[in-house]
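**Student:** Quick one: sequence plus predicted model below, questions after.
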Amino acid sequence: MKACHEITISYSLKIYKCCVCKNSLWPFFKFARCQACELRLHCNCQSQLKHLCRPIQGGISSSSEHSVRANPINFLETNLQIDIATASNDFSINNYRVLKLIARGSFATVYLVKDKVSGDLFAMKIYSEEKAQNIDLGFGISLTAVANNEIEILSSLDHPNIIQLLEVIKSGNQDWLCLVFELANDHILTSQKAIEPPMSEKQARNIFIQLVKGVEYMHKNSIIHCDIKPENLLFKDNVLKICDFGISQRIISGSSVKLRAQGTRAFFPPEMCNSNKEEIEGAPLDIWAMGVTLYYVVFGVLPFQGDAVLELYDSICNSKLTFPEKCSAGLRNLLEGMLWKDYTKRMTLKMIKAHEWLNI
């Protein structure tokens, strides 16, 4: 039977929401079928399924409309039998041939894969749902929720400086989920130790300008990244790609995000280290992390350090920001503005773009 979305074992999805409960819809995990167009969609309310196929423009936000993504994400299924926990290479998932293991973590595995038709290379991140459902990352957040959040956020973003999620593959008979990304495999740096030598200000400026453009686009679309750091900045053909949106948050109303423990402590702003509030301002959080990242890129060390968590938090909240003698006056002024401990006085993206050091 011909469906209005031309689905067989695969289909494309822009962004949909339920007309009843207003929740976003996901075509995996628990399946529901729209009575109007046969498109399989899931809605938490599980009612009036015939109304669930109405598209909206871009993401899920009550405050503003977002642009429709030019290339919708493909959502696919497969009946492949594979033990993801032990597999390394020499297997295929749908049209992708796995070439080599890139990284294996506790919760997900990343592979370099090749499209068997086009020959193009991609990065594939595979989550084990069985493990994910049993892992609590704190504040009631499971790894499954992190994977779903990354899909939902990236579904509504389309910018040259943000990594593109191209496809989601759900196993039909096994508990694993594949996310296929454009390949951007050049890290700018690693923030685990001091760098010798650090980047020049000219090199750092080129990276930072692209970072500003990507973050500005996210914020305009009501997305706060919440984990900006060098490891989450990749390069593809000299173009910066911001990645890892698992703990990012969409601002539904106001300008605050929920205060959570996820992220990288060395990049936490002071308001995350000493706040008893359930929510903090979203944009200043990303601005602070951008400042720490820029400082690290140029000087090779983190601006605030501590051997233990409480010592690190004390340094972030109370230590004075210092600079090497080689630091230019313009960069020093920019970093002081971005790393202002009082978030109400911290630089905004508009102020950063207008700063003389960037020359945007």
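**Tutor:** Perfect, thanks for sending it.

**Student:** from here on, contacts and neighbour counts on C-alpha atoms
**Tutor:** OK.

**Student:** tally of neighbours for Tyr11?
**Tutor:** 17 (other CA atoms under 10 Å).

**Student:** go on, Lys326?
**Tutor:** 7.

**Student:** Quick check: the gap between it and Ser200.
**Tutor:** According to CA to CA, to the nearest Å, Lys326 stands 10 Å off from Ser200.

**Student:** Name the residues of whatever helix or strand Leu99 lives in that come out as buried.
**Tutor:** Using DSSP states H and E, Leu99 sits within strand 96-104. Buried positions in strand 96-104, judged by neighbour count with 16 or more other CA atoms under 10 Å: 96-99, 101.

**Student:** Taking the residues you listed, tell me the two that lie furthest apart.
**Tutor:** Tyr96 and Leu101 (13.6 Å; CA to CA).

**Student:** Nearest spatial neighbour of Leu331, chain-adjacent residues omitted?
**Tutor:** Trp357 (6.1 Å; CA to CA, 6 or more residues apart in numbering).

**Student:** Could you report the neighbour count for that neighbour?
**Tutor:** 18.

**Student:** what residues are up against it?
**Tutor:** Trp357 sits next to 205, 330-331, 334 when contact means CA atoms under 8 Å, 6 or more residues apart in numbering.

**Student:** Go ahead and build a ChimeraX selection from the buried members of these.
**Tutor:** Listed next is the ChimeraX selection for buried residues among these, using 16+ other CA under 10 Å:
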select :205,331,334
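
**Student:** could I get the contacts of Trp357 as a markdown table with distance to Leu157 and secondary structure?
**Tutor:** Shown next, in a markdown table, are these (distance: CA to CA, whole Å; DSSP: H, G, I helix; E, B strand; the rest coil):
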| residue | distance to Leu157 | secondary structure |
| --- | --- | --- |
| Arg205 | 24 | helix |
| Gly330 | 32 | helix |
| Leu331 | 30 | helix |
| Leu334 | 28 | helix |
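
**Student:** try this one side by side with the last:
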Amino acid sequence: MSSSLTQATPMRLQEQEGDEELSAWQKRETRYYLLKDVHSVVDYAAQELERIDFIWGRIRSDRGAASPAIKADIRIEGHLVVFTKVELKLTKAQRNAPINSTLQQYCVLNQILEFHGIVQSQVGRLAALKEFLHVQRQDLLNDQPKNDHVEVYVDIVQRTFQSLGRICQELRNAANVLRLPSRRRFPYCSHVDHGFKPALPSEVIVDFSIHRGELLVEAFSLMPTQKAITNIPEGCASRKEFIGCVCAFRGQKVEIVEYARVSMPIPQLEEMLVHLDEQIAWLVHVRDNVKATFMEQLGKGAYGIVFKVECNETKEAFAAKCVDKKALKRIRVGRFGNALQSVKKELNIWKRFKHRHIVVLREVIDTDDSDELYMISELVEGGPVLDDDIKCTPLNAELTKTYFTHLIEGIDFLHENKIIHRDIKPGNLLLKTVDDNEVILKIADFGVSHEMEHDNEDMRQTAGTAIFMAPEMLTGESFQGKPVDIWACGITLYMFVYGQPPFIAQSMTVLYGKIQSDPIEYPTQVGDRVVESELIDLMQHLLEKDPKQRFTSQQIRVCPLPLFSWAFTLLNRVIFLVRRRIHGHGENFKYLLSSA
């Protein structure tokens, strides 16, 4: 038993020594192949960095600068980059004049920025891994680490390989996602027009790429040649990739005789997109706060559009006017102001007052980061009181009295609160059907209204519609505001009765002369209708050329002719208030009574 154990011991020792030699050999082999792998991956990482540097690189020191030979406007439309108003000034003899075209070329901004973000985050990691692998390669060449630690070392390097593979894959995916539409890549050709309008000459080629942190447009003027291309333009980003395309141009060899470029730094595009995202966020905020749905367009003016909106909770309809703030800023008011400042001031005035015969402004939505201003007001769907501001259908006697009574009630309320409207005309007098199917007139559009400091405040700035301007506004001298509104009310009453204004002319100069000098005619009959002498007398007092002799709103209210209308209107409103109170709508009683 003991002899057999003695014989077995040397055999085990020999086996152990053989295992150790085998293990050492395996580790040496592992080290050898590991070194080869590290060599190849370091080279691969270096190539990947060179490729990314070719596509991306660093932003040029002259970023944003354009060659004198090419100009282009670059802007954001939605989430697209658009190049427009492209002008190429090729100086060769065959192209003495500039080539002007509009380029309908779109690059998807989200993809550009996605590529930008991935490159910014991954290139640093790629460079760090390359450096790490380079250090490990030096260790392997110096017979480090020792054999006992090779397995751990292999595990670390393998994980590094995996990380490197993921980074390279992300970079390649980013490059694939980018897919800039150009002569080499047209992934969106079925959706977007990529051509110049008008078309460029056949010898001119334009290319798009991302290079050195910029979205780049390059233009090449070509000429047929028999020799190989050797003169690649200095600074040309496309290099061999694009030159190969140029060489195949129409199946013949060509020479680049002129080159120009214009670029937009990616950070600048990011800023443009950030601004766009802020606008989108603001619109979402407005939508969530207003909780309304845009239904249809009601009208469109020089500086804005009016929409019908509906509250999602109560289903109540409102009017929303969207005003272009940029357009208003360009209109000068006074020496240092602009129209936008005036509009904001007057909106603050309008929002403070509520009256039965004044369109109620519910809310003003305005933020510094938006180019639009929204005015939310009550919806008056009856339209203007007359069908035109110049030639219109006259009203009958009853409607004339009723609507003029409503107009003076509203004007009297404004004047009592030291507000002048400055743009009274039929187009700004809207009809609304209220309870019991009563149709009332409401004064709208306070865009040029003004708040006076005192009743006798002098004014110099004219505003409003020419046909409705008072004579004193056209002299160049100072004037008072209240008589101006009364004159406009007189012109409006004249149109209620006769269907046209008293003064019509082909030019402003002639019109202003008539307003200041010509007497006004008051026919006693309109069709089959006889115009009451009291009504003519009232119009004469409203249209006195001397503002000091002109009626005030208080004098109009004690005029004999409209007395029936005042009493009738007041009686109707008392009945209306009592009915509301009886039917449990007492919460509105104070509001209605305050405007009585």
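**Tutor:** Structure's in. What do you need? Computed from a predicted model, the values in this text were never measured in an experiment.

**Student:** all helices for the stretch 101-250 of structure 1, in order.
**Tutor:** Secondary structure of the stretch 101-250 of structure 1 (DSSP state H, counting those that start in this stretch): helices located at 129-133, 143-155, 201-220.

**Student:** could you pull out the helices for structure 2?
**Tutor:** Taking DSSP state H as the test, the helices found in structure 2 are 2-55, 109-141, 150-178, 239-247, 266-290, 325-329, 339-352, 397-416, 481-498, 508-517, 533-542, 553-557, 563-582, 589-594.

**Student:** And the residue nearest the centre of structure 2?
**Tutor:** Residue closest to the average C-alpha location in structure 2 (CA atoms, centre = their mean): Asp371, at 5.9 Å.

**Student:** wait, isn't it in contact with Lys325?
**Tutor:** Yes. Here Asp371 of structure 2 reaches Lys325: they are 5.4 Å apart, a contact under CA atoms under 8 Å.

**Student:** thinking again about what came up before, need the winner for burial among the helices of structure 2.
**Tutor:** Highest mean neighbour count among the helices of structure 2 (mean count of other CA atoms under 10 Å): helix 481-498, with a mean of 25.

**Student:** what's the angle between that helix and helix 533-542?
**Tutor:** Following axes from the mean of the first three to the mean of the last three CA atoms, to 10 degrees, one obtains 150 degrees for the angle between helix 481-498 of structure 2 and helix 533-542.

**Student:** Superposed on structure 1, what's the mean shift for helix 481-498 of structure 2?
**Tutor:** With mean CA distance after the TM-score superposition for structure 1, helix 481-498 of structure 2 departs from structure 1 by a mean of 0.7 Å once superposed.

**Student:** according to the alignment, that helix goes to what range in structure 1?
**Tutor:** With TM-score structural alignment applied, helix 481-498 of structure 2 matches the range 282-299 in structure 1.

**Student:** likewise stretch 32-44 of structure 2?
**Tutor:** With TM-score structural alignment applied, stretch 32-44 of structure 2 matches no range in structure 1.

**Student:** Quick one: distance of that stretch to the chain centre.
**Tutor:** Here the centre of stretch 32-44 of structure 2 is set off from its chain's centre by 54 Å, with CA atoms, centre = their mean, to the nearest Å.

**Student:** residues in contact with that stretch?
**Tutor:** By CA under 8 Å, 6+ apart, stretch 32-44 of structure 2 touches 130, 133-134, 136-137, 140-141, 154, 161.

**Student:** Let's have the helices of the stretch 101-250 of structure 1 in a markdown table, adding distance to Tyr111 of structure 1.
**Tutor:** Output for those, formatted as a markdown table (distance: least, CA to CA, whole Å):
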| stretch | distance to Tyr111 of structure 1 |
| --- | --- |
| helix 129-133 | 17 |
| helix 143-155 | 17 |
| helix 201-220 | 25 |
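
**Student:** So for Phe299 of structure 1, which of the ones you listed sits nearest?
**Tutor:** helix 201-220 (9.4 Å).

**Student:** Give me the mean distance between the closest one and structure 2.
**Tutor:** Mean deviation for helix 201-220 of structure 1: 0.7 Å (mean CA distance after the TM-score superposition for structure 1).

**Student:** could you list every residue that touches the counterpart of Thr348 of structure 1 in structure 2?
**Tutor:** Aligned counterpart of Thr348 of structure 1 in structure 2: Thr552 (TM-score structural alignment). Contacts of Thr552 of structure 2 were listed using CA under 8 Å, 6+ apart, and they are 482-483, 486.

**Student:** If we use 10 Å, what do you get?
**Tutor:** By CA atoms under 10 Å, 6 or more residues apart in numbering, the contact set of Thr552 of structure 2 is 408, 412, 415, 482-483, 485-487, 541-542.

**Student:** ok, so of the residues you listed, who is nearest Ser507 of structure 2?
**Tutor:** Each of those was checked against Ser507 of structure 2 using CA to CA; the closest is Trp487, at 20.9 Å.

**Student:** My guess is the closest one contacts Pro502. True?
**Tutor:** No. Between Trp487 of structure 2 and Pro502 there is no contact under CA atoms under 10 Å: 11.9 Å.

**Student:** between those two, what contacts are shared?
**Tutor:** Phe468.

**Student:** on that earlier part again, and the contacts of Thr552 of structure 2, which two are furthest apart?
**Tutor:** Of all pairs in the contacts of Thr552 of structure 2, the most separated under CA to CA is His415 and His541 at 18.1 Å.

**Student:** now do the same end-to-end measure for stretch 519-536 of structure 2.
**Tutor:** End-to-end distance (CA to CA), stretch 519-536 of structure 2: 14 Å.

**Student:** Contacts for that stretch next, please.
**Tutor:** 394, 396-397, 400-401, 493-494, 497-499, 501-503, 514, 537, 539-545, 559-562.

**Student:** Equivalent analysis for stretch 272-283 of structure 1, please.
**Tutor:** Applying CA under 10 Å, 6+ apart, the contact partners of stretch 272-283 of structure 1 are 215-216, 218-219, 222-226, 249-251, 254-261, 265, 271, 285, 309-310, 312-314, 316-317, 343-344, 346-349.
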